[in-house]
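In: Have a look at this prediction, sequence included:
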Amino acid sequence: MTHINALDPGASPLDYYGFELRRHREAAGLTQKQLGDIVNYTGSLVGQIETARKLPTPEFSERVDAALGTGGLLSRLVTLVMRSQLPAWFQHVAELEARAVEISTFQAFTIHGLLQTKAYARTVLGALDRTDLDDRTEVRLARQRILEKTEPPILWMVLSEAALHQEVGGSATMREQLVHLLSFEGNPRINVQILPFSVGAHAGLQGSFSIFRFVSDPTVVYTEGYGSGHPSANPDTVKDCSLRYDHLQAAALSLRDSAELIQRVMEERYGDQREADGDPVA
């Protein structure tokens, strides 16, 4: 086991976070257990985070910041910690997400990670590999904090109707996910359009892709394979994918009609889920 005094704060964002957590806790004159009691976590968890053996969550960071009066230090650091835990090939993409002023994405089979619920994300990530699944799920969800910024990016998502019917995690998980999509209706910065089956052949048949636009940097197109990502600022690629996205948006349903289709699929395919005692589950 790594001795806490051996932690090198320069080794990684996770080590730096643990070092700062310990430093502020000790400055407050608290034991790990005492701090855990204050923030409603176990002292053992505090110790694991201090020794870089466990990932902190945004919620943990916010509670500790409030308890220790750190001025939001840990809440700022946790973003870097989470990003550092992403697969190496995806870390650059997460940085693009964080810097973009507009994200346009076409998703052929699944909901985009920025709009996934915890249960849906956990099922997607655990489909083949359940190693460290809790941590990997939290890392994915942490990306969504960019939508909570004072000036969040404008997000446009064209989603194939197939993604509404692909039952990921069971009916209850899908219903929760579709409710989540509907919760953005009326939000001008988060827009979801459905590409219906009736469109037939369309400009996105080659697969999902995202377009990141910035204030001054060149536009970047991102495509993804199994275990690899492919960002490109090649002007020809950007021009081609921008044209494809324009056609996908033109073929997709309006925002209002998209919300109605999501609602209809949710009710007809995933209906009200009921527990054994007959009570509905939201």
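Out: That came in fine, so what should we check first?
In: From now on I want contacts and neighbour counts done on CA atoms only, so please keep to that.
Out: Fine.
In: So which residues of the stretch 101-250 of the chain form helices?
Out: 118-125, 133-142, 161-165, 171-182, 235-251 (DSSP state H, counting those that start in this stretch).
In: Redo those helices as CSV? Include mean neighbour count and distance to D37.
Out: Listed next are those as CSV, based on neighbours: other Cα atoms under 10 Å; distance: least, Cα to Cα, whole Å:
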stretch, mean neighbour count, distance to D37
helix 118-125, 20, 26
helix 133-142, 19, 22
helix 161-165, 19, 42
helix 171-182, 19, 32
helix 235-251, 16, 51
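In: take a look at this one as well, against the first:
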Amino acid sequence: MSVENETADADLPVTPLAHFGREVRLERERLRLSREELGKKAHCGYSLVAKVEGGERVPRLEFAEACDQVFPHANGRFVRLWQLVLRSAFPPWFRKYVELEGVATHIRMFQCQLVPGLVQTEEYARAIMETGRLPNLDDLVTARMERQRILAREEPPKLWVILDEGVLRRTVGGVGVMKGQLERLRDLADTAPHVVQIIPENGKPYHGWSGSFALLSFNEGADVVHVDGFPRGYFLAEQDDVASATRAYDLLIATALPPNDSAPLINSILKESYS
């Protein structure tokens, strides 16, 4: 290989985000738009445009959609590229879970420590992730919020969330953050076809209390289980493991308060601790 080719290859983007940013910059410069002008069309500021073009920030879907509208003959290219960018924003071990979550018809979650990422507010998610002192915090928060789009689909997956009451009382990010998060959970509890159940704090142990997990079901194919863990979660797909997780979830349902009692309890904790 010649020196010239080596230099040219070195200038090529090496990540989906860098490629996306380079394409945005090339199209913007071709139209002789300033970053401020593109920012106005994409409802963001100069700084975000600069960071996206520099491969430093994962944009929201709306940014990619604006690019497809602004740049002639884009034909949806930026939204397609954005999908690759978003996938790469998740840790490699978590990407398969996000893929399966996106096609699941039923999602059953149990959490004994924190509100699940799929229903976190942006402020709550940021407060949780800040504790890890991560250099790509903004990208991880964006990726987590984008996951939640599946709940806004015309036919969303049926979501069933069981939480230990301690999750609602454990202050994350301050009173204001918790107020917004509990309001989000209360609204979810009142929104069909979703279900929220709370296991009350009564000092009694219950089956599964020591570990959080999710069960995913699909139109086609067997259920799978995702178990939270450190430093990474893992999947269980063996029939016996899935059967054990299903039985554990059934026991959690029986232990928790009835679904119709969830919203009143959340409201009570809101008034008691976060008003």
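Out: Everything's here; your move. Not measured: the values here are computed from a predicted model.
In: rewinding a little: which one of the helices of the stretch 101-250 of structure 1 lies nearest to S61 of structure 1?
Out: Nearest to S61 of structure 1, of all these, is helix 133-142, at 12.2 Å by Cα to Cα.
In: In terms of secondary structure, what does that closest one contact?
Out: helix 73-84, helix 118-125 (3 or more Cα pairs under 8 Å, 6 or more residues apart in numbering; DSSP states H and E).
In: in the first one, what's buried?
Out: So the one you mean is helix 73-84 of structure 1. Neighbour counts using 16 or more other Cα atoms under 10 Å place 73-75, 77-84 of helix 73-84 of structure 1 among the buried residues.
In: And A66 of structure 2, what's its match in structure 1?
Out: For A66 of structure 2, the aligned position in structure 1 is occupied by R63, per TM-score structural alignment.
In: ok, for that match, nearest residue in space, not its chain neighbours?
Out: For R63 of structure 1, the nearest residue in space outside its immediate sequence neighbours is V39; the separation is 5.7 Å by Cα to Cα, 6 or more residues apart in numbering.
In: who's in contact with the one you found?
Out: The neighbours of V39 of structure 1, taking Cα atoms under 8 Å, 6 or more residues apart in numbering as the test, are 60, 63-64, 67.
In: do the same with F213 of structure 2
Out: Taking Cα under 8 Å, 6+ apart as the contact definition, F213 of structure 2 lies against 109-111, 225-228.
In: could you redo the last one with a cut-off of 6 Å?
Out: By Cα atoms under 6 Å, 6 or more residues apart in numbering, F213 of structure 2 lies in contact with 110, 226-228.
In: when you align them, which residue in structure 1 goes with it?
Out: In structure 1, the residue equivalent to F213 of structure 2 is F209, according to TM-score structural alignment.
In: go on, K51 of structure 2?
Out: Under the alignment (TM-score structural alignment), K51 of structure 2 maps onto Q48.
In: and what of E155 of structure 2?
Out: Structural alignment places E155 of structure 2 opposite E151 in structure 1 (criterion: TM-score structural alignment).
In: Then W82 of structure 2?
Out: Residue correspondence, TM-score structural alignment: W82 of structure 2 in this structure matches V78 in structure 1.
In: now swap in E99 of structure 2 and tell me
Out: Structural alignment (TM-score structural alignment) places E99 of structure 2 against E95 in structure 1.
In: any idea which helix or strand carries that match?
Out: For E95 of structure 1, the host element (DSSP states H and E) is helix 88-99.
In: who touches that helix?
Out: By Cα under 6 Å, 6+ apart, the surrounding residues in contact with helix 88-99 of structure 1 are 146, 228.
In: Report the inter-axis angle for that helix versus helix 133-142.
Out: Angle, helix 88-99 of structure 1 to helix 133-142, by axes from the mean of the first three to the mean of the last three Cα atoms, to 10 degrees: 30 degrees.
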